[in-house]
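Student: Sharing a sequence plus its predicted fold:
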Amino acid sequence: MPPANAAGRPSATPSRRGRGIRNSRPVTSEPPTALDRALDRYLRHVSIERGLSANTVAAYRRDLASYLGSLRARGVTTPEGVAEADVSAFAQQLRTRPDSPLTASSMARMLSSVRGFHRFLLEERLVPEDVASDVKPPKLASRLPKAITIEQMAAVLDAAGGDDLQSLRDKALLELLYATGARISEAVDLNVDDVLGVEEGSADVVRLFGKGGKQRIVPLGSFARAAIDAYLVRARPILSVRGPSTPALFLGLRGQRVSRQNAWLIIRARAEQAKLGIEISPHTFRHSFATHLLAGGADVRVVQELLGHSSVATTQIYTLVTADTLRDMYTTAHPRAR
């Protein structure tokens, strides 16, 4: 387990973040090229200086390893040797690859990785110009986030009712996800001391650590407070002695921190128990949190802060969902709407 900082949170140590930057180049007998070294430098930059998660850095590594493979096949081995035609050729390869066609979103992600890499090369003065600036990713279809109704959410939360250790834990986790709109990674990374007010006998707010380590404080509603209090008093002390000492808030039945994969399984199992007839994911809770708040009259900038979005434009997509709901209600109810 990584060393903890003063708050008991696992630190973003080089060894932990190293998982995102290790083995950045494909396994090959050839010595590393100048481009390989520039890529290693870029991945260290996004991991350490920009504070991106290990998963995000790993995605950059995969995308850019493919890109460097394309450049190597064209005889390009140095940053200054890359031309706009080389970048365009890689983009064309992504569009026409016959073996495993990419979705538009995957292509956009890979080209975004390439553009970010070349911006870094320019900023570090490793190249005289950004040869990827004019390469455009494919346009993505606008997809509205999927939320479930308040009644469906209540059914899922009720499905976790029970007095056994697992039910107490599941109820606390699901209530927290819906009460705060937390990403699943933010929820499973919580430590006990991130739930503020426990010392006074009741959890009032939670401290979430979002992308790039950005911290935000989100209030807990009465249902989430009651579920977390019950879990902390009646379940966590028993679970904690089953495994190694950890400050983690949510523990598995063997006393270890609940993983993202386990949280997915918890949500899937409770949704099946509730007989919703639809598949839901951890992000369903986040989408429903935002949609229900806006439908209830919350200001979009307040929801932005609660979600931890850096731009209000990201949050405004949820207003389209509530507008669609209003339109459907209007069409159904108004005598001259049809």
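Tutor: Structure's in. What do you need? It should be emphasised that the depicted structure is a prediction, and the values quoted were computed from it without experimental measurement.
Student: CA only for contacts and neighbour counts going forward, please
Tutor: Fine.
Student: where's stretch 257-271 relative to the chain centroid, distance-wise?
Tutor: 15 Å (Cα atoms, centre = their mean, to the nearest Å).
Student: Show residues contacting it.
Tutor: Outside of stretch 257-271, the residues within contact range by Cα atoms under 8 Å, 6 or more residues apart in numbering are 156-157, 159-160, 170, 174, 184-185, 188, 246, 248-252, 279-282.
Student: Just the buried ones from the residues you listed, in PyMOL syntax?
Tutor: Command for PyMOL, covering only those of those found buried under the criterion 16 or more other Cα atoms under 10 Å:
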select buried, resi 156+157+159+160+170+174+184+185+188+246+248+249+250+251+252+280+281+282
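Student: Would you mind measuring from Leu239 to Ala224?
Tutor: With distances taken as Cα to Cα, to the nearest Å, Leu239 is found 20 Å from Ala224.
Student: Neighbour count for those two, which is higher?
Tutor: Ala224 (24 against 19; other Cα atoms under 10 Å).
Student: The more buried one contacts Gly181, correct?
Tutor: No - if you go by Cα atoms under 8 Å, Ala224 and Gly181 don't touch, sitting 11.9 Å apart.
Student: quick one: the strands in the stretch 151-300 of the chain?
Tutor: All strands of the stretch 151-300 of the chain, identified by DSSP state E, counting those that start in this stretch, fall at 195-196, 205-209, 215-219.
Student: Dump those into JSON lines; add distance to Glu129 and mean neighbour count as well.
Tutor: As requested, these are arranged in JSON lines below (distance: least, Cα to Cα, whole Å; neighbours: other Cα atoms under 10 Å):
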{"stretch": "strand 195-196", "distance to Glu129": "48", "mean neighbour count": "20"}
{"stretch": "strand 205-209", "distance to Glu129": "36", "mean neighbour count": "21"}
{"stretch": "strand 215-219", "distance to Glu129": "36", "mean neighbour count": "16"}
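Student: And these: which comes nearest Ser288?
Tutor: The closest of the strands of the stretch 151-300 of the chain to Ser288 is strand 215-219. By Cα to Cα, the value is 16.0 Å.
Student: take a look at this one as well, against the first:
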Amino acid sequence: MTRLLGDVERFLAHLRDGRGLSEHTVRAYASDLDDLDAHAAERAGRPPVTADLDLELLRDWLWRSTESGLARTTLARRASSARAFTRWLDETDRTPADVGVRLRAPKAESHLPRVLTSPQIDGVLRSLAVRADTADPGAVRDLAVVELLYGSGLRVSELVGTDVGDLDLGRNTVLVTGKGGKQRVVPFGIPAAEALDRWLALARPALAAVVPADPGRAHDARRAAFLGAGGARLGTRAVHRLVAGLLVDLPGGGPAGPHALRHTAATHLLDGGADLRAVQELLGHASLGTTQIYTHVSTERLRESYRTAHPRA
């Protein structure tokens, strides 16, 4: 009989080499399935084999995970990992049937995304503009980054992946490559255009003068719209640190990262009367249902304004 752990390793190799999933994603699968293997070993009192897998064992594993206090999002991910594994076992004839097809996990809790108020985002941009007036290249870049994130609703990965040639300052648009390699053209406003023009003309050349030692990174940097202090393409972690530092002292719950600016842009568009499908197109959402979360945010903001302002609330 085949050891369960051996089939787990073969499945992970399939994800990495056959499906081309990232190392981060493969590590998440590995963590979940290693825990499943350990649970199966404890239950069987010996190293488990693939034939030990059945729906009862999988449900018991999820129940134990629930009792240990794991978040619902983690439980949902574990169930998804197990279902993908058992489906692969069935497709490769390692098991006579897909034993995990009926496995279900608790639904993830739904939380409204963090959205900044107009005064809050105005204050953030004013503070960045003051820093940019010092002509420090990094400060000029930071203003352009935040103006573009808020002005266009880009994902942070889309922003750092932008090349200089993707920016059209004559039309105030950016060509974006989103999830699944899908491209879309996204507009941005005059403040973002002015910040980008200043960055590209006056500040980017200073950072571009620092050439990365690695030839591949140096070649990539020549195309990149945004550069870090080392002359290479600006990374997502640097943008996360920038935005988190700007939002850390502002009131409001939820993550204080670049996605908060995307949420804010979408909500402010809907607050201003933008069509839901237009916002879907701008954000690059495949499903209108994903965009509809922002209608809930707008409704909640309206209710809060009513509660605080209306004398009969």
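Tutor: It's in. Note that the coordinates shown come from a computational prediction; the quantities given were computed from them, not determined experimentally.
Student: So after superposing, what's the score?
Tutor: The TM-score (TM-score structural alignment, normalised by the length of structure 2) is 0.83; 294 aligned residues with a Cα RMSD of 2.6 Å.
Student: ok, back up a step: wait, which of the strands of the stretch 151-300 of structure 1 is closest to Ala337 of structure 1?
Tutor: Nearest to Ala337 of structure 1, of the strands of the stretch 151-300 of structure 1 and by Cα to Cα, is strand 215-219 at 39.8 Å.
Student: just to revisit the earlier point, just checking, which of the contacts of stretch 257-271 of structure 1 belong to helices?
Tutor: Applying DSSP state H to the contacts of stretch 257-271 of structure 1, the entries found in helices are Val156, Leu157, Ala159, Asp170, Leu174, Ile184, Ser185, Val188, Pro282.
Student: with those in mind, which one is nearest to Tyr231 of structure 1?
Tutor: Closest to Tyr231 of structure 1, out of all of those and judged by Cα to Cα, is Asp170, at 9.0 Å.
Student: Identify the residue of structure 1 aligned to Val297 of structure 2.
Tutor: Val297 of structure 2 maps onto Val321 in structure 1, with residues paired by TM-score structural alignment.
Student: Which secondary structure state is assigned to that match?
Tutor: When classified by DSSP: H, G, I helix; E, B strand; the rest coil, Val321 of structure 1 comes out as helix.
Student: Arg143 is in contact with that one, correct?
Tutor: No - with contact defined as Cα under 8 Å, Val321 of structure 1 does not reach Arg143; the gap is 10.3 Å.
Student: neighbour-wise, which of the two wins?
Tutor: Neighbours per residue (other Cα under 10 Å) separate Val321 of structure 1 from Arg143, with Val321 holding more: 21 against 7.
Student: a markdown table for the strands of the stretch 151-300 of structure 1, including distance to Ile317 of structure 1?
Tutor: Shown next, in a markdown table, are the strands of the stretch 151-300 of structure 1 (distance: least, Cα to Cα, whole Å):
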| stretch | distance to Ile317 of structure 1 |
| --- | --- |
| strand 195-196 | 29 |
| strand 205-209 | 22 |
| strand 215-219 | 21 |
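Student: Out of the ones you listed, the one nearest Thr149 of structure 1 is which?
Tutor: Per Cα to Cα, nearest to Thr149 of structure 1 of these: strand 215-219, 21.6 Å.
Student: Which strands and helices lie in contact with the closest one?
Tutor: Counting contacts by 3 or more Cα pairs under 8 Å, 6 or more residues apart in numbering; DSSP states H and E, strand 215-219 of structure 1 packs against helix 165-180, strand 205-209, helix 300-307.
Student: Would you mind reformatting those (as JSON lines) and adding columns for distance to Asp40 of structure 1 while you're at it?
Tutor: JSON lines is the format used below for these (distance: least, Cα to Cα, whole Å):
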{"stretch": "helix 165-180", "distance to Asp40 of structure 1": "36"}
{"stretch": "strand 205-209", "distance to Asp40 of structure 1": "26"}
{"stretch": "helix 300-307", "distance to Asp40 of structure 1": "32"}
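Student: do you know which of those lies nearest Glu80 of structure 1?
Tutor: Among these, the nearest to Glu80 of structure 1 by Cα to Cα is strand 205-209 (38.2 Å).
Student: other SSEs contacting that closest one?
Tutor: Short answer (3+ Cα pairs under 8 Å, 6+ apart): strand 205-209 of structure 1 packs on helix 184-188, strand 195-196, strand 215-219.
Student: contacting residues around that strand?
Tutor: 182, 186-187, 190, 194-197, 215-220.
Student: One more pass at 10 Å, please.
Tutor: 176, 180, 182-183, 185-187, 189-198, 214-221, 224-225, 306-308 (Cα atoms under 10 Å, 6 or more residues apart in numbering).
Student: Make a ChimeraX selection of the buried ones in those.
Tutor: Listed next is the ChimeraX selection for buried residues among the contacts of strand 205-209 of structure 1, using 16+ other Cα under 10 Å:
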select :176,180,182,183,185,186,187,189,190,191,192,193,194,195,196,198,217,218,219,220,221,224,225,306,307,308
